[in-house]
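K.L.:
following is a predicted model, sequence given first.
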Amino acid sequence: MAEPSIEVEVCHALPASSFLRALTVPAGTTIQQAVERSGLLQDIPGIDLAINMVGIHGKKKPLDTVLRAHDRVEVYRPLQADPKEARRRRASSKPAKA
C-alpha cells in the first residue's frame, strides 16, 4: 500500500521575482523538509533557514511544524528596517500640531 501523501506549496517573494512550487510530499513532512525538497535553497542562494522566518498562510511557525494538505509554506525575507524605528522617524519628521 502506498504511503499517504499531501499537496503543499512552497513560496518566497523577492522584490523583482518570486518562487512558487507545488509539491506532493508524504504525510508527516515538516516545513523544513518541504523547503528542502522544493529546490528553493538551490534556486535562491542566500536563504538560511536558521535566519529566515517561515510560516504557513501568513502565520509564523517553527521549522519542525508538520504540514497538512494544501498548506502554503512561506519563507520570509529579513526586514530591511525595524518597523517601530521607521514609524518613529516618520513621526519625528512631521511638524508639530498647533
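P.N.:
Looks like it came in fine.
K.L.:
for the rest of this, base every contact and every neighbour count on C-alpha atoms.
P.N.:
OK.
K.L.:
how close does the residue nearest the centre of the chain sit to residue 41?
P.N.:
The residue lying closest to the centre of the chain (CA atoms, centre = their mean) is residue 75, at 1.8 Å. Taking CA to CA, to the nearest Å as the measure, residue 75 falls 10 Å from residue 41.
K.L.:
got another, please set it beside the one above:
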Amino acid sequence: MAGAPLRIEVVCARPGRAWRLTLALPAGATVADALAAADLPTKVPGLVVQEDCLAIHGRTAAPGDALRDGDRVEVLRPLLVDPMQARRRRARDA
C-alpha cells in the first residue's frame, strides 16, 4: 500500500548498554530521517553518529538510503583496528 507509514527500528549498542527505538516514519523516509527522529545523541552519552558507521540489517548504509517497512537502522561503533592488520598481528604473534 503506497503511502503507508514505515515501522523502523533504530539500534545502538555500547559496552554495557544498548538502545532500541521503534519509530513510525512516512513512506519515502531515509536513514537520515530515522536518525533525526530517534535523536540518539540526546539519549546515548557521548555518541557522535558517523556516516561511515551506519547499517541496515548489518549491511553498510548511507544517510540518503531509502528505508522499507521493518528495516533496522544500526549505529555502529567505529573500528579501533583495521581487521586485516589485526589478523596479520595475530598470525605474526602465533
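P.N.:
Received the coordinates, thanks. Everything numeric in this text was worked out from a predicted model, so none of it was measured.
K.L.:
so the residue nearest to the centre of the first structure makes contact with residue 18?
P.N.:
No. Using CA atoms under 8 Å, residue 75 of the first structure is not in contact with residue 18, being 11.0 Å away.
K.L.:
tell me, what's touching the two both at once?
P.N.:
By CA atoms under 8 Å, 6 or more residues apart in numbering, residue 75 of the first structure and residue 18 have these common neighbours: 11-12.
K.L.:
what's the counterpart of residue 26 of the second structure in the first structure?
P.N.:
Matched to the first structure by TM-score structural alignment, residue 26 of the second structure sits across from residue 26.
K.L.:
could you find the closest non-adjacent residue to its match?
P.N.:
residue 5 (4.2 Å; CA to CA, 6 or more residues apart in numbering).
K.L.:
residue contacts, the one you found?
P.N.:
Residue 5 of the first structure neighbours (CA under 8 Å, 6+ apart): 24-27.
K.L.:
what number of residues lie near the match of residue 26 of the second structure?
P.N.:
Residue 26 of the first structure: 15 surrounding residues under other CA atoms under 10 Å.
K.L.:
mind listing the strands for the first structure?
P.N.:
Applying DSSP state E to the first structure gives strands spanning 5-13, 18-26, 54-56, 59-61, 72-75.
K.L.:
save the ones you listed as JSON lines, and put in distance to residue 45 of the first structure too.
P.N.:
Formatted as JSON lines, the strands of the first structure follow (distance: least, CA to CA, whole Å):
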{"stretch": "strand 5-13", "distance to residue 45 of the first structure": "12"}
{"stretch": "strand 18-26", "distance to residue 45 of the first structure": "12"}
{"stretch": "strand 54-56", "distance to residue 45 of the first structure": "16"}
{"stretch": "strand 59-61", "distance to residue 45 of the first structure": "22"}
{"stretch": "strand 72-75", "distance to residue 45 of the first structure": "13"}
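K.L.:
which one, of these, ends up nearest to residue 94 of the first structure?
P.N.:
Closest to residue 94 of the first structure of the strands of the first structure is strand 5-13 (CA to CA; 32.2 Å).
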